[in-house]
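Asker: Just to be clear, the model below is a prediction. Sequence and coordinates:
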Amino acid sequence: MGINYLKGDATSPQAKGKKMIAHICNDIGGWGKGFVLAISKRWKEPEANYRQWHRERSQNDFELGQIQTIQVEEYIYVCNMIGQRGIKRGSNGVPIRYEAVKDCLDKLAEVAEELDASVHMPRIGCGLAGGKWDKIEPIIKDTLILKGIDTYVYDF
């Protein structure tokens, strides 16, 4: 079993049963570019929950490596994963943080197992976050695929 690659829109997951749409968020509360716009076009809750999570971060676990799961339809959930430090390329390189992505995907695997859900995503971390798919793909294999979670990656 490996990653299932599909052409299409990750906000319209192609599978039966419960589905979890996973995507990368930054650690500064910014939501307004990239894949999050496709999510916000379909559902308001993921952005609202993310912004509240960030606003109340002094009282919660809002930080790199953490996830937030929001049910948006009867069989569809969105997973906000904090795997990006800031939004700009700087002296520390690109915003993606591979270790945080691994932590997020480990947590996502547990939730997906509990819900008996498949996981759907674009090529996470490879757009605005500046990551490389050849580094992300093995992380997905070591987390979701290793635990037997049906995983779908969409190329739009």
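Answerer: Arrived safely.

Asker: going forward, measure contacts and count neighbours with C-alpha atoms only.
Answerer: Will do.

Asker: Would you mind finding the longest helix in this structure?
Answerer: helix 98-115 (DSSP state H).

Asker: what does that one rub up against?
Answerer: Outside helix 98-115, the residues that touch it by CA atoms under 8 Å, 6 or more residues apart in numbering are 18, 20, 24, 64-67, 79, 81-84, 118-119, 135-136, 139-140, 143-144, 147, 149.

Asker: Kindly write the PyMOL command that selects the buried subset of those residues.
Answerer: Applying 16 or more other CA atoms under 10 Å to the contacts of helix 98-115, the buried members can be selected in PyMOL as follows:
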select buried, resi 18+20+24+64+65+66+67+79+81+82+83+84+118+119+136+139+140+143+144+149
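
Asker: In helices, which of the contacts of helix 98-115 appear?
Answerer: Short answer: the contacts of helix 98-115 in helices (DSSP H) are Lys135, Ile136, Ile139, Ile140.

Asker: TSV please, covering those and showing distance to Gly90.
Answerer: Listed next are the ones in helices among the contacts of helix 98-115 as TSV, based on distance: CA to CA, whole Å:
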residue	distance to Gly90
Lys135	20
Ile136	20
Ile139	24
Ile140	26
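
Asker: How about the contacts made by the spatially most central residue of the chain?
Answerer: In the chain, the centroid-proximal residue (CA atoms, centre = their mean) is His23; its distance is 2.3 Å. By CA under 8 Å, 6+ apart, the contact set of His23 is Phe35, Val36, Cys79, Asn80, Met81, Met121, Pro122, Ile124, Gly125.

Asker: before we go on, here's another structure to hold up against the first:
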Amino acid sequence: MSGITYIRGDATAPSARGVKVIAHVCNDIGGWGKGFVLALSRRWAEPEAAYRSWHRDRARNDFALGAVQLVPVDRYVWVANMIGQRGVSRGGKGVPVRYDAIDTALARLADRAIELSASVHMPRIGCGLAGGRWERVEPLVVERLVKRGIAVSVYDHGG
């Protein structure tokens, strides 16, 4: 038992009471337009706008692999843009996912989730377009979030 609750449903509509953080993985080149981010953008404009601004001003902020940006989208809902992917291409250099960056981002997210008394909700982060494997990501989620007492739900889309 991992301590993670697995739910078939939509991670942009978390099924929990209280403050919720929807976490997802972004790339480090400012690209937003494929995968889970499309579902976020259909629901709220703020996460994309904040990410694009964060990237545009990266010379003056912490935008880099492992960084986290929390964006409020509702009274009780935040979106965590986590930089855990190098570029977007799958080529001779392998897949874009960076497990160490996801690990760092999850540790930072944990601190914020505790401050907010929030549960964390996510798709299988880093395992879609980033090309990661859940058997590598799940232990990071357990170590960084679950072991710190944060309720985590992972959503598998579809019916």
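Answerer: Looks like it came in fine. On a predicted model such as this, the values are computed, not experimentally measured, just so you know.

Asker: Check the mean deviation of the longest helix of the first structure from the second structure.
Answerer: In the superposition against the second structure, helix 98-115 of the first structure averages 0.2 Å from its aligned positions (mean CA distance after the TM-score superposition for the first structure).

Asker: Which part of the second structure matches that helix?
Answerer: Alignment of helix 98-115 of the first structure against the second structure: residues 99-116, by TM-score structural alignment.

Asker: Tally up the residues packed near the closest residue to Gly2 of the first structure other than its chain neighbours, please.
Answerer: Closest residue in space to Gly2 of the first structure, ignoring its immediate chain neighbours: Ile145 at 6.2 Å, by CA to CA, 6 or more residues apart in numbering. Neighbourhood size, Ile145 of the first structure [other CA atoms under 10 Å]: 17.

Asker: Next: Ser53 of the second structure.
Answerer: 12.

Asker: roughly how far apart are it and Val142 of the second structure?
Answerer: Distance of Ser53 of the second structure to Val142 of the second structure, given as CA to CA, to the nearest Å: 31 Å.

Asker: Quick one: residues contacting Ile28 of the first structure.
Answerer: His54, Arg85, Gly86.

Asker: One more pass at 7 Å, please.
Answerer: Gly86 (CA atoms under 7 Å, 6 or more residues apart in numbering).

Asker: Check whether the residue nearest to Asn61 of the second structure when sequence neighbours are not counted sits in a helix, strand or coil.
Answerer: Leaving aside its sequence neighbours, Asn61 of the second structure sits nearest to Trp54 (CA to CA, 6+ apart; 7.4 Å). On the three-state scheme (DSSP: H, G, I helix; E, B strand; the rest coil), Trp54 of the second structure is labelled helix.

Asker: didn't Trp54 of the second structure look like it was pressed against Ala64?
Answerer: No: if you go by CA atoms under 7 Å, Trp54 of the second structure and Ala64 don't touch, sitting 10.0 Å apart.

Asker: All the strands of the second structure, residue numbers only.
Answerer: For the second structure, the strands defined by DSSP state E occupy 4-8, 20-27, 68-74, 77-85, 119-122, 152-156.

Asker: Give me the distance from the second one to the chain's centre.
Answerer: Averaging C-alpha positions (CA atoms, centre = their mean, to the nearest Å) puts strand 20-27 of the second structure 2 Å from its chain's average.

Asker: Superposed on the first structure, what's the mean shift for it?
Answerer: Superposing on the first structure places strand 20-27 of the second structure at an average distance of 0.2 Å from its equivalents, by mean CA distance after the TM-score superposition for the first structure.

Asker: quick one on the thing from earlier: output the strands of the second structure as a markdown table; include the columns distance to Val97 of the second structure.
Answerer: Putting the strands of the second structure into a markdown table (distance: least, CA to CA, whole Å) gives the following:
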| stretch | distance to Val97 of the second structure |
| --- | --- |
| strand 4-8 | 21 |
| strand 20-27 | 9 |
| strand 68-74 | 15 |
| strand 77-85 | 4 |
| strand 119-122 | 16 |
| strand 152-156 | 18 |
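
Asker: How about stretch 151-159 of the second structure, which residues are buried there?
Answerer: Residues of stretch 151-159 of the second structure classed as buried by neighbour count (16+ other CA under 10 Å): Ala151, Val152, Ser153, Val154, Tyr155.

Asker: What is the neighbour count of Val101 of the first structure?
Answerer: Per other CA under 10 Å, the neighbour tally for Val101 of the first structure reads 26.

Asker: Give me the distance between the counterpart of Lys41 of the first structure in the second structure and Val146 of the second structure.
Answerer: Counting by TM-score structural alignment, Lys41 of the first structure lines up with Arg42 in the second structure. As judged by CA to CA, Arg42 of the second structure and Val146 of the second structure stand 29 Å apart.
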